[in-house]
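Engineer: Take a look and give me a structure for this.
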Amino acid sequence: MDTTTLGLRERKKAETRQAVHEAALRLVVEHGFDGVTVEAIADAANISRRTFSNYFAGKEDALLYGEEERFRRLVALVQEQPPGHSAWQAMRATILDLYEEVGTPDREWAIRTRLAKKHPALLARQLANHAALERELAQAIADRRAPARPRVMAAAFLGALRLATFQWIEEEEARSLLEVGEEILDEVARPFT
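Structural biologist: Below you'll find the model as predicted:
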């Protein structure tokens, strides 16, 4: 099998995942989390229930797909930071890099965060994703100069990002998420810099 075919298949899979994610988010906004079934999401994405199951374990996973993709990109960007950066500097620089790539968070980000705060099943899935991200981020900074254990630094960094997101939403997006995030990261960074 040539790489062109493999590349096309991977793009098609990514497009299907994104379509399912967008359908899930749209339906949940329209009908509420509890008012949406996997079957309804599959129908809205124009796929079968079985195809849905090939991509996602449940509607929680479909809703959180965009967040998971950002997590993967965050870890990759940390790994790409110059070797001379300390662990905290590498994570901090990544926020600016990710912001430049993705831009201002969209309404989807705020909607997902609000939904997760209201629905235990979604919150549980999101917390599991965050725990996995914490482990991956700790691995990504393990070889960098750090005044604390990598897992402690990763947890502090991600906790600051979560707090920034919650504060941004509570302020009804009066300031940019980047501005709120940098303010909180500055506070949290004191022991690590």
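Engineer: Please make it C-alpha for all contacts and neighbour counts, starting now.
Structural biologist: Will do.
Engineer: residue nearest the centroid of the protein?
Structural biologist: Centroid-nearest residue in the chain, with C-alpha atoms, centre = their mean: residue 67, separated by 2.6 Å.
Engineer: Quick check: closest non-adjacent residue to that residue.
Structural biologist: Spatial nearest neighbour of residue 67, excluding adjacent residues (C-alpha to C-alpha, 6 or more residues apart in numbering): residue 109 at 7.8 Å.
Engineer: To check against the first, give me the structure of this:
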Amino acid sequence: MGGGTEQLPRGRHGLTREYVTDHQRGRILNATIACVAEHGYPDLTVEAIVGAARVSRRTFYHYFRNKEEAFLAAYDDVARRLATRLRGIAALRDATFAQRVEETLRTVLTFFAEHPAEAQLTVVEALAAGPAALRRRHDALLAIVDLVDRSTHALTDGDDPRRLPPITAETVVGGVVEVVYSRVERGETARLPELLPDLAYCVLLPYLGPATAAAEHDRLAGGDTPDGPREGV
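Structural biologist: Below is the predicted model of the structure:
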């Protein structure tokens, strides 16, 4: 959703039922994200959500049975918003592996830096929100691992004995996630984009070797893109 928790106008407002439904549900999701970031999932209550969303308990229970359902819906909403940003990278047919890694990391780190409450919910609190949330997180990580592994197939011939085992992608992705987790958990979410050069180096190292990884690290640390300096960096 990405919006706020503004209430609808009172009385006859001429708004469609669909708009009212989307607006109310969006307010609940945004309130859930904010409350999870403030209190953590274990201390999250329906009372806190309805208070922040400025809706009645009846309205909350019209959409969700409990706080877990609201959390999972908020998680899915954040995931969709991030996926929308990443979709353009997948469409870059002529991009190199290094360019895809750079743009993917930049997009994710920037998204979380711009939305610290969303980062807290998806990266940290999902671990405490029960089996369903853990499955969502697990499935998301598996999808990323599979994407990374498939993206590296073009780097070597299929029969090349130097081809790295699939567990390499799992190790790389797991390491990046742990680094991001530790920063979000420590309240350093706003500084996540600063990690781009180092994380890009770590991802590229096993696939492209130390020389290429170091060159990409130095370029990113200097604020350059493959076509020259980035504006505003």
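Engineer: tell me which element the residue nearest to the centre of structure 1 is part of?
Structural biologist: Here residue 67 of structure 1 sits within helix 59-80, counting by DSSP states H and E.
Engineer: So which bits of that helix are buried?
Structural biologist: 59-68, 71, 74-75, 77-79 (16 or more other C-alpha atoms under 10 Å).
Engineer: For the following helix or strand past it, name the packing helices and strands.
Structural biologist: As assigned by DSSP H and E, the chain's next helix or strand after helix 59-80 of structure 1 is helix 87-102. Counting by 3 or more C-alpha pairs under 8 Å, 6 or more residues apart in numbering; DSSP states H and E, the packing neighbours recorded for helix 87-102 of structure 1 are helix 59-80, helix 150-170, helix 177-189.
Engineer: mean deviation of the longest one from structure 2?
Structural biologist: Once the two structures are superposed, the average separation between helix 59-80 of structure 1 and the matching residues of structure 2 is 3.0 Å (mean C-alpha distance after the TM-score superposition for structure 1).
Engineer: contacts for that helix?
Structural biologist: Here helix 59-80 of structure 1 makes contact (C-alpha atoms under 8 Å, 6 or more residues apart in numbering) with 17-18, 20-22, 24-25, 37-38, 41, 56, 90-91, 93-95, 97-98, 109, 112, 121-122, 125-126, 129, 133, 136-137, 140-141.
Engineer: now swap in the second one and tell me
Structural biologist: When contacts are taken as C-alpha under 8 Å, 6+ apart, the neighbours of helix 150-170 of structure 1 outside the stretch itself are 87-88, 91, 110, 113, 134-135, 137-139, 141-142, 174-177, 180-181, 184-185, 188, 192.
Engineer: now these: which count as buried?
Structural biologist: 87-88, 91, 110, 113, 134, 137-139, 141-142, 177, 180-181, 184-185, 188.
Engineer: hang on, the earlier thing: pull up the gap between the residue nearest to the centre of structure 1 and residue 105 of structure 1, please.
Structural biologist: Noted for residue 67 of structure 1: a distance of 11 Å to residue 105 of structure 1, by C-alpha to C-alpha, to the nearest Å.
Engineer: Over to residue 111 of structure 1?
Structural biologist: 11 Å.
Engineer: How about residue 7 of structure 1?
Structural biologist: Noted for residue 7 of structure 1: a distance of 28 Å to residue 105 of structure 1, by C-alpha to C-alpha.
Engineer: can you check residue 192 of structure 1 too?
Structural biologist: 27 Å.
Engineer: Next: residue 39 of structure 1.
Structural biologist: Residue 39 of structure 1 is 29 Å from residue 105 of structure 1, where distance means C-alpha to C-alpha.
Engineer: So for those two, which residue has more residues nearby?
Structural biologist: Per other C-alpha atoms under 10 Å, whichever of residue 39 of structure 1 and residue 105 has more neighbours is residue 39, with 15 against 12.
Engineer: Aligned counterpart of residue 91 of structure 1 in structure 2, please.
Structural biologist: Residue 91 of structure 1 maps onto residue 101 in structure 2, with residues paired by TM-score structural alignment.
Engineer: In a strand, residue 144 of structure 2, correct?
Structural biologist: No: Residue 144 of structure 2 is assigned helix when assessed by DSSP: H, G, I helix; E, B strand; the rest coil, not a strand.
Engineer: which residues touch it?
Structural biologist: Residues near residue 144 of structure 2 by C-alpha under 8 Å, 6+ apart: residue 173.
Engineer: before we move on, what about the one 5 residues further on?
Structural biologist: Contact analysis of residue 149 of structure 2 by C-alpha under 8 Å, 6+ apart lists 166, 168, 169.
Engineer: Look up how far residue 106 of structure 2 lies from it.
Structural biologist: 19 Å.
Engineer: and the gap between the match of residue 91 of structure 1 and residue 181 of structure 2?
Structural biologist: Applying C-alpha to C-alpha to residue 101 of structure 2 and residue 181 of structure 2 gives a distance of 19 Å.
Engineer: and residue 85 of structure 1, how many residues sit next to it?
Structural biologist: 17.
Engineer: any idea how far it lies from residue 73 of structure 1?
Structural biologist: According to C-alpha to C-alpha, residue 85 of structure 1 stands 18 Å off from residue 73 of structure 1.
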